[in-house]
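# Can you look at this prediction? I've put the sequence above it.
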Amino acid sequence: MSKESLELKIVNFKEDNTVMKRILLFLVAALWVTVTDSFAQSPPAVNGHDKFIKGLREIEGHEQQNGLAGKSISKPRTLSPVVSRFKGWFIDITEKAKLGKLDGIDVIEGISLASESRDTSAWQFVETEKGYIVRAAKGRYKGWVIVCDDSAKPRPEGPKLTVVPALRLAKSATTNSYWKLTLASQGLVLEATSGKYKGWFWDFGGGDPSHKESGREVAANVLLAERVVAGSYFAVKAVE
């Protein structure tokens, strides 16, 4: 074999090797994007999802309250985690809630889990063109709605999950007041439909401490997670 032929084969080998490396890198990148996207997707809805949504349309018609207009409104419901030591607790508001402002609107920071239900554990689902609004049905903050604060800072929750304590209770609807509801096999999942944290899901800090308030345990630990996790599923029950 001549020197020229040998050099040509070496060059061709290097070029083929470079092409293979590029193809491999492309495939790895594509797989990573696919896996990452799958984490952030809504969970599959169960067969009873449509029936559940229809069941929330208990008060039909147009309502205007605190700047809020809805196509239909549910009667009061409670929402409870289905896992961890907080299983069976209720989405509620701590008595130690902090008052603030968001886009000029009064808000409080203190959406919590409570071991016993009270008036502040009752919520209504308001159906709108943009998604569902979750509104306090009773208690001190009746008519206020759960919104997302884009200025909240995310933090790691363990080695593989990022969460953000961005949920607020607002006196009236804001840009980020709308949620997608999906009834999955484990329970109801609530997903942000707008803003910086669009595509993030309701969750709670499973290891967070609780404290005593008026004869019940309360943990100010309700937040958003970047993908669906065990704490993203809630049992929904009518208030008797």
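Sure thing, it's come through.

# can we go C-alpha only for contacts and neighbour counts from here?
Noted.

# so after the longest helix along the chain, what's the next helix or strand?
Secondary structure of the chain read by DSSP state H shows that its longest helix is helix 3-40. Sequence order places helix 49-55 as the next helix or strand after helix 3-40, per DSSP states H and E.

# what's that next one packed up against?
The contact analysis (3 or more CA pairs under 8 Å, 6 or more residues apart in numbering; DSSP states H and E) places helix 49-55 against strand 179-183.

# Next, the buried residues of the strand it packs on.
179-183 (16 or more other CA atoms under 10 Å).

# now for the helix or strand following that strand, which elements pack on it?
Next in sequence after strand 179-183, counting helices and strands by DSSP H and E, comes strand 188-192. If contacts are counted by 3+ CA pairs under 8 Å, 6+ apart, strand 188-192 sits against strand 179-183, strand 201-204, strand 234-238.

# Pull out the buried residues from strand 188-192.
Buried-residue list, strand 188-192, by 16+ other CA under 10 Å: 188-192.

# hmm, back to that, would you mind giving the helices and strands packed on strand 188-192 as a markdown table with distance to S5 added?
A markdown table is the format used below for those (distance: least, CA to CA, whole Å):
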| stretch | distance to S5 |
| --- | --- |
| strand 179-183 | 65 |
| strand 201-204 | 62 |
| strand 234-238 | 70 |
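
# for comparison:
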Amino acid sequence: MKITCIAVDDEPLALELLTKFINQTSFLELVGKFSNAIEALSFLNQNPVQLIFMDIQMPDLSGMELARILDGKKNSDKTRIIFCTAYHQFAIEGYKVDALDYLLKPYSYEEFLAAASKAYQYFERATQSDKPQIRQDSQAKPEYIFLKVEYQLVKVMLQDITHVEAYKDYVKVHLKSKPNPILSLTSMKNMEELLPSEKFMRVHRSFIVSLDHIDSVSKNVIQIGNHQISVGDNYKDQFLEFLSKWIS
């Protein structure tokens, strides 16, 4: 699978490095590079693109402003953004516009590849969800995810995650193997996309639970270890459908 992408950066050297990294990544297909966001927007209005690697601070139209424009479009779920910037203070704002990832300049190819691989996993899941749901037990399932914790990527085994909790601009990922949750700068929407739907379920605006780790259910309250998690009104029907299968 090839992911179509563009690079947007007003600094010539940064744009050159970004395009170099894209071109040496086998699953990325560079379809355009731009030195300002206005040119990029004009191209995006005429051409479908899956992924944008983009600087934030640019003249005339910033990367953040372009992200907000794209977020209002009907196909915003088809185009994802990875921000590439020298200013770490933009990280929280970047996740508020649901950026897929955030690269802090100067970044290495290893860091770039980790972000690109996250995009690959996202679009692979999206492609599978668009296909007829035919179960293939022999197909390999992902066993772990990578989460950005401070300035490093941490490998987290899926079977170790008991539940995920929203916490301001972060998420708390509760693990069976650790007494304290890990704190990752990402959104609940991104976590919902990362975690396989057959194993995890969003039950509240602020909670995603591991179905394997549910100990008991009482009315609209889920018990996982010492944690009690309420099922939100908007999620009750989906959870009750799962529960009916669980009971039977």
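Noted; the coordinates are in hand. If you're wondering where the values come from, they're calculated on a predicted model, not measured in any experiment.

# And the TM-score between them?
The TM-score (TM-score structural alignment, normalised by the length of the first structure) is 0.24; 107 aligned residues with a CA RMSD of 6.4 Å.

# before we move on, back to that, which two of the buried residues of strand 179-183 of the first structure have the greatest separation?
Of all pairs drawn from the buried residues of strand 179-183 of the first structure, the greatest distance, 12.8 Å, lies between W179 and L183 (CA to CA).

# coming back round to it: show me which of the buried residues of strand 188-192 of the first structure is closest to E95 of the first structure.
L190 (24.2 Å).

# quick one: contacts for the closest one?
179-182, 201-202, 232 (CA atoms under 8 Å, 6 or more residues apart in numbering).

# Next: A40 of the second structure.
So A40 of the second structure contacts 8, 33-34 (CA under 8 Å, 6+ apart).

# Show me the one in those that has more neighbours than the rest.
In terms of neighbours by other CA atoms under 10 Å, these top out with V8 at 27 neighbours.

# how close does it get to M54 of the second structure?
5 Å (CA to CA, to the nearest Å).

# again, but for I6 of the second structure
From I6 of the second structure to M54 of the second structure the distance is 8 Å (CA to CA).

# These two: which is more packed in?
M54 (32 against 24).

# pretty sure that one contacts E65?
No. Contact status for M54 of the second structure versus E65: not in contact, 11.5 Å apart, counting by CA atoms under 8 Å.

# and the residue nearest to Y109 of the second structure when sequence neighbours are not counted, how many neighbours?
In space, Y109 of the second structure comes closest to F21 once its chain neighbours are excluded; the distance is 6.5 Å by CA to CA, 6 or more residues apart in numbering. F21 of the second structure has 17 neighbours, counted by other CA under 10 Å.

# Check the secondary structure at the residue lying closest to F146 of the second structure once chain neighbours are set aside for me.
Of all residues not flanking F146 of the second structure in the chain, K155 sits nearest, at 4.6 Å (CA to CA, 6+ apart). In three-state terms, and counting by DSSP: H, G, I helix; E, B strand; the rest coil, K155 of the second structure is strand.

# In contact with K155 of the second structure, which residues?
K155 of the second structure touches 144-147, counting by CA under 8 Å, 6+ apart.

# So among these, which ones count as buried?
Looking at the contacts of K155 of the second structure with 16+ other CA under 10 Å, the buried ones turn out to be 145-147.

# now, which of those lie within strands?
Within these, residues falling in strands by DSSP state E are 145-147.

# Which of those sits closest to I92 of the second structure?
For those, the nearest to I92 of the second structure is L147 (15.1 Å; CA to CA).

# my guess is the closest one meets L153, correct?
Yes. Counting by CA under 8 Å, L147 of the second structure touches L153, with 5.4 Å between them.

# just to revisit the earlier point, could the buried residues of strand 179-183 of the first structure be laid out in JSON lines, adding distance to A238 of the first structure?
As requested, those are arranged in JSON lines below (distance: CA to CA, whole Å):
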{"residue": "W179", "distance to A238 of the first structure": "19"}
{"residue": "K180", "distance to A238 of the first structure": "19"}
{"residue": "L181", "distance to A238 of the first structure": "16"}
{"residue": "T182", "distance to A238 of the first structure": "17"}
{"residue": "L183", "distance to A238 of the first structure": "15"}
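
# other SSEs contacting the lengthiest strand in the first structure?
For the first structure, the strand with the greatest residue count under DSSP E is strand 90-102. Here strand 90-102 of the first structure touches strand 77-81, strand 105-114, going by 3+ CA pairs under 8 Å, 6+ apart.
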